[in-house]
Every structure is written in structure tokens, then in C-alpha cells.
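# Next come a sequence and a model predicted from it.
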Amino acid sequence: MLKIYLVSLMIFLLLICISSTITIYKIVRKNLYIINNNLSHSKKNIQVEKVLELAKIYIHQKRWLSCIIILEKNVTTKDKFVAIYYNNIGFCYYSLKIYTLSEYYYHKAFQEKPADIVTLCNLGQVYKKNKKYKQAITMYQKVLQLENSNHIAQKELKILLKT
């Protein structure tokens, strides 16, 4: 009986060790990627894909200010991904509950790409947070004009029209 207990305990502890090792490996891999890219910041702007990948990691880790810095440093008006940069910066400020700056960057993303559904939904959400209900309704209506089956816009529009 004691042997079964000890074997069970060993298997359980082995599974915990494996799980911990995998988690630590993932963290180390992400941090090495961040460190390698931070070293290349001293050079010229890093490639767009790397910037967006690094921003994605920072967002996943909820390192909002680091994400904002890397995106603002690398945003250029000539870049075709500028709307994505602005959208991500807006998301970071939204996550920090700085809704006025979030609105500013979402609006810049909207100026770059006015038919982007994600940007329109984000603008609608931040307008709602800033109690600009008419503008939020307008954004959600634009979403429905582009994609009439968008459930998020339908739901938010119903809520806003009730207020």
C-alpha cells in the first residue's frame, strides 16, 4: 500500500515539474526575444513584423507602457501598418483606463483606415466610455453598414439606443 502511495506521489510530482518547466521555458523564450529586440533598438527601426510581434508580447504580458513606447517609436506615416500601430496604442491606453488618449489614437487609426471594422468597434467602445453616445452610435452603425451581421455592433447599438 505504501509503495502505491509513493509511486502515485512521484507521478504527481513529476507532472508538476514538467508543467513548471514548460511554463518557465515559455517565459524565458519570450524574454530572450524581448531582450534581443531591445538590443536592436539602438540600431535603426526594427522590421514591422518584429515590432508587431514585440507589441503582441508586451500586450500579452500587460506591459502597456513598453508596448506604447515600441509602437510610437516605430510608427511612420509611410508605413502600411500605421493603422494597426495606432489601434494597438489605443488599446494600451484603453487598458490603462486613459480613455481620452485611447480615443485620440483610435481616431488616428480611423483616419488611416476608415473602413476597418476593428477600429470602428474600438472607437464605438471608447466613445461609450467617454459618454459620447451619439458618436458611439454612429460608429456602430458604420460597422453594420460594412458588416450587417456583426454581433458586437448589434449588441452595443441595442444597449446605446436604450439609454
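On my side now, so go ahead. Residues are numbered from 1 along each chain as shown.
# Could you use CA atoms for every contact and neighbour count after this?
Fine.
# and the next element down the chain from the longest helix along the chain?
The residue-count maximum for a helix in the chain (DSSP state H) belongs to helix 2-39. Moving toward the C-terminus from helix 2-39, the next helix or strand (DSSP states H and E) is helix 48-60.
# Buried residues in that following helix, which are they?
Burial within helix 48-60, assessed by neighbour count using 16 or more other CA atoms under 10 Å, is assigned to 48, 51-52, 54-55, 57-59.
# Put this next to the first one:
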Amino acid sequence: MVFMFQLYLVFIILFLIPLCYLVTNEIVKLLFENRLSKSLIPLGRSQKLTKEQVLSLAKIYIRKKQWLSCILMLEFYAKIDNSNLGEYYNSIGFCYQLIDFNLLAKDYYSQARAFSPSNILFLKNLAKVYWLCNNLQDSLSTYKQILELDPQNKIALDNINILIKKIKKTF
């Protein structure tokens, strides 16, 4: 009887340790993000934030699913900081994609690509949203453009094969 109780305690402890670790990790992450956002927001009102600070704050808004705050902040900084328009537009497109406004996401990803046509991340996002909008030909050509820049890109290689099969089925 005592052995069964000890075995029960061991199993409970083995289950609770990883659970405690995961919960603690999330609490630490939330505290860090909260502290970072509280330190950046007043700073943004009195002086211009750096690109890294803006994108960090955008990540926090995205994690908290505060889409409008994220989009408005990025739009504001896109107007006052012309040197990072591609990254800002890509992040805005990502927000729209997360809330299933894929046509708007496509527009912003296209604008991001216009500012940096060789940025593979921008191209991947654009190809994915073309696919989500059922624009398979444009998605295929964008993935081919990625392969021109990075011939070993596994995501592009895999998706090109899938897209070719899908396009053949439709004809």
C-alpha cells in the first residue's frame, strides 16, 4: 500500500515538473513583454523609436492579438520612417493574414516586395498569400523567383511541386 502511494507521488511529480516549467516560461515571457511594452510606449510618445523597437512592439501586439494597435503603429512608423518600409509593410501584411484579410495582406506583401525584391521572407509571405487567395499561377511564379535567389530553399521546392500538381488538375 505504501509502495503504491509512493509510486503515485512519483508519477504526479513527474507530470507536474514539466507543467510547472512550461507555466513558468510563459509567465516570464509575459512579464518580459509587458515590461518591454510599458517601457517602449511612453518612449514612442516623446521620441522616435528605432526599427528594432517598433518591430519588437509589433511582435508583442501580435502575440497579444491586438491587431488594430499593431497595424496602426506600423502604419504610423511607415509614414515617418521611409528607410524600413519593406519590413513595416511585411509586418502589416502578416497582421492582415493572421486575421484572414488575405487580399489586404497581398497588397502589403506586394508593397514590401517593391521595396526589397530580393528579400526571401517577403517573397515567401507573398507566395503563401497568393496561394491562400487561390491565385496559383502567381504563387508558382513567386516560388520560382525564390528559387532563383536561393536554389536550395526547401519550402519553395516543395510548394512548387505541389502547385504544379494542383495547376495540372485544374486544366
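Received, thanks. These numbers come from a predicted model, not from an experiment.
# What's the TM-score once they're superposed?
Put the two chains on top of each other and the TM-score (TM-score structural alignment, normalised by the length of structure 1) is 0.82; 159 aligned residues with a CA RMSD of 2.6 Å.
# want to throw the buried residues of helix 48-60 of structure 1 into a markdown table with distance to residue 119 of structure 1?
Putting the buried residues of helix 48-60 of structure 1 into a markdown table (distance: CA to CA, whole Å) gives the following:
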| residue | distance to residue 119 of structure 1 |
| --- | --- |
| 48 | 19 |
| 51 | 19 |
| 52 | 17 |
| 54 | 21 |
| 55 | 17 |
| 57 | 21 |
| 58 | 20 |
| 59 | 17 |
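# still on that earlier bit, mind listing what's buried along the longest helix of structure 1?
Judged by neighbour count (16+ other CA under 10 Å), helix 2-39 of structure 1 contains these buried residues: 30, 34.
# Point out the other helices and strands that that helix packs with.
Using 3 or more CA pairs under 8 Å, 6 or more residues apart in numbering; DSSP states H and E as the contact criterion, the elements in contact with helix 2-39 of structure 1 are helix 48-60.
# packing partners for the helix or strand following the helix it packs on?
Sequence-wise, the next helix or strand beyond helix 48-60 of structure 1 is helix 64-74, with elements assigned using DSSP H and E. For helix 64-74 of structure 1, the helices and strands in contact under the criterion 3+ CA pairs under 8 Å, 6+ apart are helix 48-60, helix 82-95.
# Mind putting those into a markdown table with distance to residue 143 of structure 1?
Written out in a markdown table, the entries for the helices and strands packed on helix 64-74 of structure 1 read as follows (distance: least, CA to CA, whole Å):
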| stretch | distance to residue 143 of structure 1 |
| --- | --- |
| helix 48-60 | 25 |
| helix 82-95 | 16 |
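# So for residue 161 of structure 1, which of those helices sits nearest?
Each of the helices and strands packed on helix 64-74 of structure 1 has some distance to residue 161 of structure 1 by CA to CA; the shortest is helix 82-95, at 23.2 Å.
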